[in-house]
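Asker: Only the shape, not the letters, is given here:
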């Protein structure tokens, strides 16, 4: 199944208008860039026209044996003058055009990031990491030509040839009738041909995202790939995906090559037409064959090359629109959870939790992603404030879903979830998230220092507070032995530190956050026995005085919980202390007996 999100069914005009809204703060600078381009192009036409006419002017004024320096210097001054204008205009155009483009891209990335935050994790989990990176980086970069190489060339492709035609009218109005059809063909017909030859390119960009996702998976999983001897098979799959993508790429950029070839043909025919008609006018005595004729041909050539400006950039322009569609597709996704709270919750909020007749199914409204199975159907339980609870049961019975719903990463289809006597929807999402400190099996460690990773718990925390949290989480001995202490680099996904240290960093974050609720979602399941024992000590310190919900598979790690809840098939099947559940002789007692091996004996000793 493709991981790409469907692109919005908006017209190109709607996409263009939406892209232009990002340019609004920079309109004056973009107008400056456009004016500079027009001035530069007109200057180029003037330089070529003056240079072409100079020879005729000199011949017409020549006297045998006399060098006419007046004509030479006059023409040289005019060429130098317009050449300076061309250089100045080129500098202003390029500087201002890219100034606007890069700042728009920075704002666009920022807006895209903030648009994705409400979608996480319900909608973002559908994207492979490589596809997500492709959208944020590659697609954003592909929008740059729209601002830097499309807007100004498109307007200049119309405006400058129009000025050239006005000048030609002053020479002889018939020249306009000869040149105008070729200018229109270059400006309108060529882009239309490119669009017909190259397809829309949407499928190619989606395939590119999938290839990026596949490559990201391959790099991240290279250790297992090599260990299982799967390298050749993985390489073969990548080659096949690349070959499929290349077909769309060949069509897209093949059209660009065809366009450029056709453009040269159109320009050549146009030049021949202007030369032919100019010669006819010269023979009829209407224009000077040595001054006006070469000037008309030279200036019309500039007009021809400018009139294909839009077509020459048409492939980049279309790729920009395709990239924008992919970005807007993600930005326009409706969040799974809407923040409808109008303000902070009034009154006291204790640390009790209640699920009342909750029914929930992941992606129930999306046929493509729906699992067609309810996780909860009438699920209810209560957790009084200030106690340590454990949630256990077989895999897939909905334990982690409880955490997802408490954090409002998803909302139930029916039923109520209350926190401290208030409906979860009454809390602004930011306030709700502040209530919970979470330590999970997959707590993410960023490629930064340990200090900055821990600081996520409280961005304004002082270094001393971070140090205290780290020591409370059991990192003191490690930091004392490390030359850089808290400035030690964690590496990508915490690759430079051990699994136990990664979990302690996550615990230190939670300690620093100092929230009334603690959610421990399989926080020690990936650790060895000895490491788990020391991490459990840190977790107990974190849980002191807080309502704590621990999800665990290894039952010996939660025997000292105030109350243990057993989930079977989305329901609370058993509930009580360790001793009570053992006496009950149900699922918990049977599983605990099965887990009494050497590992658990070590943990409970």
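Answerer: Yes, it's here. This is a predicted model, so every value here is computed, not measured. Numbers count the residues shown, from 1 in each chain.
Asker: make it CA atoms for all contacts and neighbour counts henceforth
Answerer: Noted.
Asker: Pick out the residue closest to the middle of the protein.
Answerer: Compute the mean C-alpha point of the chain, and by C-alpha atoms, centre = their mean the closest residue is residue 136, 1.9 Å away.
Asker: Surely it is within a helix?
Answerer: Yes: assigned with DSSP: H, G, I helix; E, B strand; the rest coil, residue 136 falls within a helix.
Asker: Skipping its backbone neighbours, what lies nearest it in space?
Answerer: Excluding the flanking residues, the one nearest residue 136 by C-alpha to C-alpha, 6 or more residues apart in numbering is residue 109, at 6.5 Å.
Asker: what about versus this one:
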């Protein structure tokens, strides 16, 4: 129930939906019940229970209006009596048939209008929920995506939200309308016969208990099903991303078997869910008919023995009305069975929404002022969980200078660079820009002053223009071309099929590694940041591409404060300061010439590359 109410929170503001929906639903139910109450006069006319003499004894004065069920009964009897007196039984029969047609038309009209509102509500809830999940995903720190399976997140954003829409939000009409209908039917039934209605209230809870037991089992199976589906999507994502490796290792049978096992498990769970869900509807119908049969036997004996306050026509109408109670009751039992899967999906979606981002702005965070002087690391420590990655990091980068980070893999170079744009926050110590602790300022204002070029070129399945102008919506073609020329990318762009309007494929798959990297550099050039972070920007390139990219990087680094991570020491020889990291600590620092004069780790790394 808690999950259901949380999902309904996304329907705010309720004023857009609730008032009109309630009005249309109540009117639809009233006209629907009125259709069945017309059975009594219809049967009386057909079986000659009401004629001209009986009509003369009916209500002869028009009743005064009141919010009472007897007013509507008396009002109808008054006009029905007038019709019989003026037009006879044939006219009365025609009158009843016309009223039935009008009443059914109005009942279905209001039902349609209520469904329209529910349709708008459903679209509104799903839109807001999907937006909330996607927004929360974008707010998460980078470590979150290392711990979560991408396929699982995709399942929650797509399949789970779709399941919430079809299983939970779609049942709003059942959860709201059907209880009102049941209350309305029982109100009429109580006015007709208290004794018979109390008898039915003893039998109905028995069927409800059986359905509740089935629904409880459904929820457990639904949880297993959604977990299995997330594994399937993870396998699909990994297969599409790693197809080159799969084919190179002839691993098609291996990956196919892995997919088959998970797909088979998901199919077994779905069959189990379908069997239990499909059992709910026929079982509820059987139990309902059993109750009707019991009522027919008990009430029929009372009528036959003249111990009932109901006439035969009224008793038949009572039975028909009670049978209609089973329609919303059956709909509710079926919806409660179907809703379990949606509630499981709702839980999975809400888990993402409720996950608190580890990196976020403080309540009164300000915008970081323009960068003017220096970046300082003061006693910085950082770790993932219980694992310490950086220890006692202290250094300063003056504006316009280049600092290089080198050392063995796993030494903490990339982690140190990730702390500057607040991809992570230090666990101890502080990072200052012009004396300002960056944790006291908004992430947006900190990152706005930085450009990042990584080893893996992160590009999007869009045009070359859109990739270079990424997030700069007002960029002109002239600005994009100028950035591309500085990045040594303009010539190869013009040789593509549609120039700057060429779509480069998933992650830039239509381009070579060097071309992708130069587009990443052009994107950073267009942003024109005062601080630049280069993380292994040339390590994955061939010699010719590296030369072009290195030239582009040199253009990019002019008049900028740069932090460069590189394994190829030839690319950082001209850095103003080189920091050598090992096991999370700075063990050497100085210029290339100064470090070469010592027999330290940097000199050994340089010698190894020269002799390789």
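Answerer: It's in. Just so we're clear, the structure is a prediction, and the values are computed from it rather than from any experiment.
Asker: Next, the TM-score between them, please.
Answerer: Remark: TM-score between the superposed chains equals 0.87 [TM-score structural alignment, normalised by the length of structure 1]; 575 aligned residues with a C-alpha RMSD of 2.8 Å.
Asker: So what does the residue nearest to residue 136 of structure 1 match up with in structure 2?
Answerer: Under the alignment (TM-score structural alignment), residue 109 of structure 1 pairs with residue 130 in structure 2.
Asker: Residue 157 is in contact with its match, correct?
Answerer: Yes: applying C-alpha atoms under 8 Å as the test, residue 130 of structure 2 and residue 157 come out as touching, 6.5 Å apart.
Asker: rewinding a little: gap between the alignment partner in structure 2 of the residue nearest to the centre of structure 1 and residue 346 of structure 2?
Answerer: Residue correspondence to structure 2 (TM-score structural alignment): residue 136 of structure 1 is matched to residue 157. As judged by C-alpha to C-alpha, to the nearest Å, residue 157 of structure 2 and residue 346 of structure 2 stand 11 Å apart.
Asker: Over to residue 596 of structure 2?
Answerer: Distance of residue 596 of structure 2 to residue 346 of structure 2, computed by C-alpha to C-alpha: 60 Å.
Asker: and if you look at residue 536 of structure 2?
Answerer: 41 Å.
Asker: quick one, what contacts the match of residue 136 of structure 1?
Answerer: Contact analysis of residue 157 of structure 2 by C-alpha atoms under 8 Å, 6 or more residues apart in numbering lists 130, 133-134, 349.
Asker: how many neighbours does residue 609 of structure 2 have?
Answerer: Neighbourhood size, residue 609 of structure 2 [other C-alpha atoms under 10 Å]: 12.
Asker: Correction: the previous question concerned residue 585 of structure 1.
Answerer: Around residue 585 of structure 1 sit 11 other residues, with neighbours defined as other C-alpha under 10 Å.
Asker: can you check residue 459 of structure 1 too?
Answerer: Residue 459 of structure 1 has 11 nearby residues by other C-alpha under 10 Å.
Asker: swap in residue 253 of structure 2?
Answerer: By the criterion of other C-alpha under 10 Å, residue 253 of structure 2 has 10 neighbours.
Asker: what's the counterpart of it in structure 1?
Answerer: By TM-score structural alignment, residue 253 of structure 2 lines up with residue 232 in structure 1.
Asker: helix/strand/coil for residue 550 of structure 1?
Answerer: Recorded secondary structure, residue 550 of structure 1: strand (three-state DSSP).
Asker: before we move on, back to that, could you list every helix and strand in contact with the host helix or strand of the residue nearest to residue 136 of structure 1?
Answerer: Assessed by DSSP states H and E, residue 109 of structure 1 sits inside helix 69-116. Helix 69-116 of structure 1 sits against helix 27-61, helix 140-148, helix 314-331, with contacts defined as 3 or more C-alpha pairs under 8 Å, 6 or more residues apart in numbering; DSSP states H and E.
Asker: out of those helices, which comes closest to residue 211 of structure 1?
Answerer: helix 314-331 (15.2 Å; C-alpha to C-alpha).
Asker: which residue numbers in structure 2 go with that closest one?
Answerer: Mapped onto structure 2 using TM-score structural alignment, helix 314-331 of structure 1 covers residues 336-353.
Asker: Sweet, I'm off.
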